[in-house]
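*Asks:* Provide a 3D model corresponding to the input given below.
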Amino acid sequence: MDTILAALCALKLVPVVVLNDVEKAVPLARTLMEAGCNGIEITFRTEAAAESIARIVAEVPGMLVGAGTLLSPEQVLRAQSAGATFGVAPGFDPAVVSAAQGCGLPFVPGIATASEMSQALAAGCVFQKFFPAEPAGGTKMLKALLAAFRHTGVRIMPTGGIGADNIKEWLAIPEVVACGGSWICEAKLIDAGDWAEIGRRTREALSALR
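*Replies:* Got it, this is the predicted structure:
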């Protein structure tokens, strides 16, 4: 997990992606790499997720590939088998966390409350996803949570409602390692194969961060 944290800290931006067609996976990953982003989170919301991860791992060396929306132990095992570097969930489920720990997949559970943050820490999850970040109270809410938990060493990847206009505000919080965002790789752009626009949005976001 320390290695994943370091990689995400350097990356700062993790595009969150829904893929309906496995044939789009490698072109998308290559577009992100060429634009300067070597990380991606493929969500397990479609049947294309596992094979998409496997293809990117095999054909796009250097890409940090996460598996998102892991809601069951079975999905965790499928993600790990496909070659995912890390797993992410929108919530905290002890059974899912246990499955990830059992197969050695670095895992980032979702939290939105003090109780969930505490339970995730008790399960050994120091790296957590604050979700849905903006609807759950935004940076003000996260700062309030961290006031009680900062001493634990917790690290956060907020996701949900984050875009080019507010990502800097999130990254200004010391405990925020990176931000997940779906605005860069919107499903309609992927389905249309609009790699030029995805590349433009990626470069724009990274330029804003610099």
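
*Asks:* CA only for contacts and neighbour counts going forward, please
*Replies:* Will do.

*Asks:* which stretches of the protein form strands?
*Replies:* Secondary structure of the chain, counting by DSSP state E: strands at 13-17, 39-43, 64-68, 86-88, 107-108, 110-111, 127-130, 155-156, 179-181.

*Asks:* quick one, which of the ones you listed is nearest to A164?
*Replies:* Between A164 and those, the tightest spacing by Cα to Cα is seen for strand 179-181, at 9.1 Å.

*Asks:* how about the longest helix along the chain: buried residues?
*Replies:* Criterion DSSP state H: the longest helix present in the chain is helix 195-209. Applying a neighbour-count criterion of 16 or more other Cα atoms under 10 Å, one finds 195, 198-199, 201-203, 205-206 buried in helix 195-209.

*Asks:* just stretch 22-33 next, same as before
*Replies:* 22, 24-33.

*Asks:* how distant is stretch 28-42 from the center of its chain?
*Replies:* Put simply, stretch 28-42 sits 13 Å off its chain's centre (Cα atoms, centre = their mean, to the nearest Å).

*Asks:* repeat that for stretch 112-121.
*Replies:* That offset, for stretch 112-121, works out to 18 Å (Cα atoms, centre = their mean).

*Asks:* now do it: everything it contacts.
*Replies:* 92, 109, 111, 126, 128, 130-133, 136, 145, 154 (Cα atoms under 8 Å, 6 or more residues apart in numbering).

*Asks:* one more to line up against the first:
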Amino acid sequence: MQPITQKAMAPDIIKKVDDAGVIAVLVIDEVKHAMPVAKALLAGGVSAIELTLRTPVAWEAAKAIKDELPEITLGFGTVLTVEQVFNAAKVGADFAVAPGCNPRVIAAAQDCGLSFAPGVVTPTDIEMALEQGCRVLKYFPAETSGGMMHLTNMVAPYNYLNLKFIPLGGLNINNAANYIKSPLITAIGGSWIAKQEFIKGEQWTTITQNAKEISQLIRNIRSNKKD
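*Replies:* Below you'll find the model as predicted:
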């Protein structure tokens, strides 16, 4: 069998996501909060963000972050339509992710050069993604689907393909290590670092502290792997 080539996510973006180790999932309700929350995350060592398309200001918030903080690896989440893919590319997003695996959306991302990770939770999902040339996949919803045990068993037949996963859904500082330790994981994603209520309440210190905590955990685990 010919090796599966990665067409859906650029190598430089894969490296940025892997180096980050964690992606902060954000719901921003007001554009004025875009820069403060991004700076709070950076101060805590988190350099990758997923802005969910659940509020009308997400596009404007993303543009503000891209213009002022180019060191942020910025992606969009809950990308469900071809139009959203094109808009994400136009804004200059580094990547996008989806909760499911829609071949039309994946194809649109490839057409406009937007790195894309579709969502998978079953072997059928994985094979649909592989058919589209995807090798970095979003595992969603992670915890309620069986966590790392489910992912490890599900991926076993595909291990020779060197797939990598970004788990989201139910992750927090208490269970993050279960995922970070696995060679299947390139980065974890979670909203607990900068909850919507924290952003609305302008709790930047809390967000920075949460970012520092997960960043330190990732460093410790990765350091132990090298020893």
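
*Asks:* most tightly surrounded among the strands of the first structure?
*Replies:* For these, the largest average neighbour count (mean count of other Cα atoms under 10 Å) is found in strand 107-108, namely a mean of 30.

*Asks:* could you tell me where it falls in the second structure?
*Replies:* Under TM-score structural alignment, strand 107-108 of the first structure corresponds to residues 116-117 of the second structure.

*Asks:* kindly report the same for stretch 174-187 of the first structure.
*Replies:* With TM-score structural alignment as the criterion, stretch 174-187 of the first structure aligns to 183-196.

*Asks:* turn the buried residues of stretch 22-33 of the first structure into CSV, including distance to F44 of the first structure.
*Replies:* CSV is the format used below for these (distance: Cα to Cα, whole Å):
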residue, distance to F44 of the first structure
V22, 13
K24, 15
A25, 13
V26, 17
P27, 19
L28, 17
A29, 17
R30, 20
T31, 21
L32, 20
M33, 22
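
*Asks:* those in helices, which ones?
*Replies:* Using DSSP H, the members of the buried residues of stretch 22-33 of the first structure that fall within helices are 25-33.

*Asks:* all helices of the second structure, in order?
*Replies:* Using DSSP H, helices in the second structure cover 11-20, 34-43, 58-68, 82-91, 103-111, 123-131, 147-155, 176-180, 196-200, 204-226.

*Asks:* my guess is E175 of the first structure contacts P158. True?
*Replies:* No - in this structure, E175 of the first structure is not within contact of P158 by Cα atoms under 8 Å, at 10.3 Å.

*Asks:* which one's more surrounded, those two?
*Replies:* P158 (29 against 18; other Cα atoms under 10 Å).

*Asks:* trace that one over to the second structure, please.
*Replies:* Aligned partner of P158 of the first structure by TM-score structural alignment: P167.

*Asks:* OK, contacts around that match?
*Replies:* Applying Cα under 8 Å, 6+ apart, the residues near P167 of the second structure are 138-142, 179, 185, 187-189.

*Asks:* likewise C103 of the first structure?
*Replies:* Neighbour list for C103 of the first structure: 77, 80 [criterion: Cα under 8 Å, 6+ apart].

*Asks:* okay, now L168 of the second structure: neighbour count?
*Replies:* By other Cα under 10 Å, 23 other residues sit near L168 of the second structure.

*Asks:* for the spatially closest residue to it that is not a sequence neighbour, give its distance to V22 of the second structure.
*Replies:* Spatial nearest neighbour of L168 of the second structure, excluding adjacent residues (Cα to Cα, 6 or more residues apart in numbering): G189 at 5.0 Å. In this view, G189 of the second structure and V22 of the second structure are 6 Å apart by Cα to Cα, to the nearest Å.

*Asks:* residues near the residue nearest to L209 of the first structure when sequence neighbours are not counted, how many?
*Replies:* Nearest non-adjacent residue to L209 of the first structure, counting by Cα to Cα, 6+ apart: K168, 6.6 Å away. Neighbour count for K168 of the first structure, taken as other Cα under 10 Å: 16.

*Asks:* then G146 of the second structure?
*Replies:* Neighbour number of G146 of the second structure under other Cα under 10 Å is 12.

*Asks:* just tell me what it corresponds to in the first structure.
*Replies:* Under TM-score structural alignment, G146 of the second structure pairs with G137 in the first structure.

*Asks:* residues touching T73 of the second structure, list them.
*Replies:* By Cα under 8 Å, 6+ apart, the neighbours of T73 of the second structure are 16-17, 47-49, 94.

*Asks:* CSV for those residues, including distance to A88 of the second structure?
*Replies:* Shown next, in CSV, are these (distance: Cα to Cα, whole Å):
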residue, distance to A88 of the second structure
K16, 18
V17, 17
S47, 19
A48, 16
I49, 14
D94, 9
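
*Asks:* now, which of the residues you listed sits nearest K195 of the second structure?
*Replies:* I49 (12.7 Å).

*Asks:* distance of the closest one from I166 of the second structure?
*Replies:* 13 Å.

*Asks:* for T205 of the second structure, same thing?
*Replies:* Distance from T205 of the second structure to I166 of the second structure, counting by Cα to Cα: 26 Å.

*Asks:* L41 of the second structure now?
*Replies:* 19 Å.

*Asks:* just V17 of the second structure next, same as before
*Replies:* Distance, V17 of the second structure to I166 of the second structure, by Cα to Cα: 9 Å.
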